[in-house]
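K.L.:
predicted model, plus sequence, below.
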Amino acid sequence: MQTILGMVLRHKKGEPIGVTSVCSAHPLVIEATLRHSIKTGQPLALIEATSNQVNQDGGYTGMVPVDFRDFVHAIAAKVGFPLERLVLGGDHLGPNAWTMLNSSEAMAKAEIMVADYVRAGFRKIHLDCSMSCADDPVPLPEAVIAERAARLCRAAEGAFDGGAGDAPVYVIGTEVPVPGGAAEDLEELAVTAPDAALATIDMHRGLFRESGLENAWDRVIATVVQPGVEFDHDKVVDYRPERARALSEAIETVDRLVFEAHSTDYQTPQALASLVRDHFAILKVGPGVTFALREALWALDAIEAETVAPERRARLRDVSIARMRAEPKNWRKYYHDRGDALTLQLQFSLSDRIRYYWPDPEIAAAQEQLFANLRETPPPLALVSQYLPLAYAAVRSGEQSFDPADLVMAHIAATLDAYHGACHPNG
């Protein structure tokens, strides 16, 4: 944790540096992230799981926290990434997965989840109790949000049994809209008011201290606010520094804290750099990297159609869409079009709800068959250039092979390049 704490301290002293937080449970995304970190010489790789991906009930990945830890550690061992440079984080840890329950039940489950995360070795913990449960008012009062966050922090601290240098660091607050991209169309977002951001910090600070969590408060490194960035199905709200200037200046008065920016997916490299400069020093990306994953897989599907006999084709794209239609629970509340418009949303929405389906056994089997086909019949250079020009550049420079997994990771790495440039502008 000293690396993250040191980064925050350097930023507070005036260095325009930040850290990228990759929030994904897909093995190719995680491997691409670790390989990219090795290539660029980053001091750490921060990989986060969300409360709906990974929890004591399994989440949509089927993994509990210790499973996710072992899963990421195995990938790190495969690529030779040193574990001392790997930080695991928990995103939106709170009652989000159980809001259909009354608050007492939901918070009891959230306490178990947070403790399980800490015991499994997750050391960056985002305490987010902003969502209303079945018996709560909407919206939830700020004081209730902060009191519940302190309660979860107490559970996290109670679960930690290591040395002081390895103690968890915390992030408070939440962004609007809800995690994972907006469900409805966007026009323009309201930037968090500076007074509101400072009040959130003050409210949490007071309740942490009342709860005997002074030591834990000293390890709160960031608060999540809305800097005016978001995306929905087919639009991106770009960062406009002038709209967030007062908010940016407000955090300069707060010792040890920076802002954490969520939903930075699809921002331009220039916008990402401006965010870091303006003290949004922790940049979260999730759908942006899984969207790149899906782009690459669809490109490989197209290459397969050009090079592999029809009876041998995996038809990953067709299998994936069929499984999404057969099991709509993970996209039904987000996608509302019909017919061809729905087909487009299922595949190409920027909110990328297809990411919930990659662990599906039929889809996973189709992906494995696609890769096997392209290993048996390697794609010609011209087709890589046609369908995966970013990976083509990596192949031509000698950085990647023609292996389909390498081509996918090269495409993902192009997204990570923009984040690295923003967080490490001086190299």
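P.N.:
Received the coordinates, thanks. Numbering: from 1, shown residues only.

K.L.:
all contacts plus neighbour counts: C-alpha atoms, from now on.
P.N.:
Noted.

K.L.:
helix or strand for the closest residue to residue 65 other than its chain neighbours, which one?
P.N.:
Spatial nearest neighbour of residue 65, chain neighbours left out: residue 117 (5.3 Å); criterion: Cα to Cα, 6 or more residues apart in numbering. With secondary structure defined by DSSP states H and E, residue 117 is part of helix 103-119.

K.L.:
second structure follows, compare the two:
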Amino acid sequence: MKNYLLDIVKAQDKGASKGVYSVCSSNKYVLVASMLQAKEDESFLLIEPTANQVNQFGGYTGMKPKDFVDFIQDLADQVQFPVDRIVLGGDHLGPNPWKNETAEEAMEKSRELVKVYVQAGFTKIHLDTSIPCADDDVLPGAPLNDYIVAERSASLCQVAEETYLKAKNEVAKPVYVIGTEVPIPGGAEGELEDIEVTSVSAAQKTLEVTKEVFYKRGLGDVWDRVIAQVVQPGVEFGNSDVVEYDPSKSADLSQFIKNYEGKVFEAHSTDYQPLDCLGNLVKDSFAILKVGPWLTFAFREAVFALSMIEEEMAANQKIQSPSNFREVLDQVMLDHPEAWEKHYHGEEPQLKFLRKYSYSDRSRYYWENPTVKEALETLFDNLSQAEIPLPLLSQYLTNQYRAVLNGQIKKDPKEIVLHKIREVTAWYSHATQATNNA
């Protein structure tokens, strides 16, 4: 079976500015929109849940890896997207979900985590063992020793390789990503200043130490399938600001990776970057661009706009029982603050604003809440049964209004939502030049 990611790496080795974006989301509308984008591009699609989202215990989505595969296959069938053009990856596979346990306990669960991912047919595995566990002898905030990280990564890789051979799935051999995400998952907290780019010496040490350990553990033949390293290229986003990519600050880093055939960089937290910045990242060997919150942010934007349209229609007696969607979502977030209270700070007026509009989009954790889902379906039903007036669509969703006029989409709320999400996927498609074609 073909592993499309290897084609990207080979193209980069030849000096081509080719890349791929990785959809890091379990939101069904985001995933469908991404499939529609890939279908239009005639490209493959890379989708990656994290160890917190999907694991052997269900994660916060309630899905185990096999459940997620079935979920993706069902969505692909709905939009007639070939499943053999979907590459599934596991992001941050390692002890992070169990970092408050001992290293022995956390790594035992990590090995099982990798095992069930590979058994389910995931073929891109991010080995992230950089997080200290409860009994690791490190100062707060200090990194683990490179050799400890490499040893733990190699142990997970070994499990992945053994599992792949036993599983006999009709999928390509796994490829691996090493290194950790320097930006905080989901965006930074507070105001941002300049972000320090990973030094060449640090990147080189990670590569060389990991290679040394892999060979010592008999994984030398796997090293060619370690295709990428996660480093910090100098990008980040917070609640209301974005640090844009500056090619001059990562020039040495970009040149460094070109000396390693078969290796590229993976950039995390690329959300909200301008189009030229995304293109420059790919040009500078950051061939894998991770995007997540921006996609659900766009989804939330569309739903909020539709909610405002519904309110106007209710005021004009076109809708009798409005969903009150925005109020419902905020109340659920207030009733269950676990997903946002550690990330948003300030007085209640500021907190209310952040719950709605923060770039980190902590509302994405609430879309599967039964109360929120019911309100969303009510919103969609109301706007399906009572025709949306074009002037209101123009007022709140200008691009989607134009798409309706041009016959690209119907005046259907779900089509409108998908089109809004595709404004983001289109940027990433253009930045990677849709060059992940098979």
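P.N.:
Perfect, I can see it now. None of these values were measured; they are calculated from a predicted model.

K.L.:
quick one on the thing from earlier: how close does the very next helix or strand once past the helix holding residue 117 of structure 1 sit to structure 2?
P.N.:
Using DSSP H and E, the helix or strand that follows helix 103-119 of structure 1 in sequence is strand 124-127. With mean Cα distance after the TM-score superposition for structure 1, strand 124-127 of structure 1 departs from structure 2 by a mean of 0.8 Å once superposed.

K.L.:
residues touching the longest strand anywhere in structure 1, excluding its own?
P.N.:
With secondary structure taken from DSSP state E, structure 1 has its longest strand at strand 86-93. Strand 86-93 of structure 1 is touched from outside by 1, 23, 44-51, 69, 110, 113-114, 117, 121-129, 174, 179, with contacts defined as Cα atoms under 8 Å, 6 or more residues apart in numbering.

K.L.:
and the strands in the stretch 201-350 of structure 2?
P.N.:
Applying DSSP state E, counting those that start in this stretch to the stretch 201-350 of structure 2 gives strands spanning 226-230, 236-237, 242-243, 264-267, 286-291.

K.L.:
my guess is residue 425 of structure 2 is in a helix, correct?
P.N.:
Yes - checked against DSSP: H, G, I helix; E, B strand; the rest coil, residue 425 of structure 2 lies within a helix.

K.L.:
who's in contact with it?
P.N.:
So residue 425 of structure 2 contacts 33, 34, 37, 295 (Cα under 8 Å, 6+ apart).

K.L.:
mean shift of the helix or strand harbouring the second one relative to structure 1?
P.N.:
Taking DSSP H and E as the definition, one finds residue 34 of structure 2 inside helix 28-41. Taking mean Cα distance after the TM-score superposition for structure 1, the mean distance separating helix 28-41 of structure 2 from the aligned residues in structure 1 is 0.6 Å.

K.L.:
who are the packing partners of whichever helix or strand comes after that helix?
P.N.:
Next helix or strand after helix 28-41 of structure 2 toward the C-terminus (DSSP H and E): strand 45-47. Counting by 3 or more Cα pairs under 8 Å, 6 or more residues apart in numbering; DSSP states H and E, the packing neighbours recorded for strand 45-47 of structure 2 are strand 20-23, helix 28-41, strand 86-93.

K.L.:
just send those back as CSV, with mean neighbour count and distance to residue 399 of structure 2 too.
P.N.:
Formatted as CSV, these follow (neighbours: other Cα atoms under 10 Å; distance: least, Cα to Cα, whole Å):
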stretch, mean neighbour count, distance to residue 399 of structure 2
strand 20-23, 25, 23
helix 28-41, 20, 16
strand 86-93, 24, 29
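
K.L.:
got these as CSV, with distance to residue 283 of structure 2 columns?
P.N.:
CSV is the format used below for those (distance: least, Cα to Cα, whole Å):
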stretch, distance to residue 283 of structure 2
strand 20-23, 12
helix 28-41, 20
strand 86-93, 22
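
K.L.:
quick one: which of these is nearest residue 309 of structure 2?
P.N.:
helix 28-41 (19.9 Å; Cα to Cα).

K.L.:
got the angle between the closest one and strand 86-93?
P.N.:
Here helix 28-41 of structure 2 runs at an angle of 130 degrees relative to strand 86-93 (axes from the mean of the first three to the mean of the last three Cα atoms, to 10 degrees).

K.L.:
what sits up against helix 28-41 of structure 2?
P.N.:
With Cα under 8 Å, 6+ apart as the test, helix 28-41 of structure 2 has contacts from 23, 25, 44-45, 72, 75-76, 79, 81, 295-296, 299, 417-419, 421-422, 425-426, 429, 434, 437.

K.L.:
which position in structure 2 aligns with residue 223 of structure 1?
P.N.:
When structure 2 is aligned by TM-score structural alignment, residue 223 of structure 1 is paired with residue 229.

K.L.:
surely its match touches residue 177?
P.N.:
Yes - the criterion here is Cα atoms under 8 Å, and residue 229 of structure 2 meets it with residue 177 at 5.6 Å.

K.L.:
trace residue 409 of structure 1 over to structure 2, please.
P.N.:
Match for residue 409 of structure 1 (TM-score structural alignment): residue 418.

K.L.:
residue 195 of structure 1 too?
P.N.:
Match for residue 195 of structure 1 (TM-score structural alignment): residue 201.

K.L.:
now do the SS call for the alignment partner in structure 2 of residue 180 of structure 1.
P.N.:
Aligning on TM-score structural alignment places residue 180 of structure 1 opposite residue 186 in structure 2. Here residue 186 of structure 2 is recorded as coil under three-state DSSP.

K.L.:
and residue 186 of structure 2, what does it touch?
P.N.:
So residue 186 of structure 2 contacts 269, 292, 293, 360, 361 (Cα under 8 Å, 6+ apart).

K.L.:
ok, these in structure 1: which stay?
P.N.:
Here is what carries over to structure 1 from the contacts of residue 186 of structure 2, by both residues aligned by TM-score structural alignment, their matches' Cα atoms under 8 Å: 269, 292, 293, 360.

K.L.:
now the residues you listed as CSV including distance to residue 65 of structure 2?
P.N.:
Listed next are these as CSV, based on distance: Cα to Cα, whole Å:
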residue, distance to residue 65 of structure 2
269, 23
292, 18
293, 21
360, 25
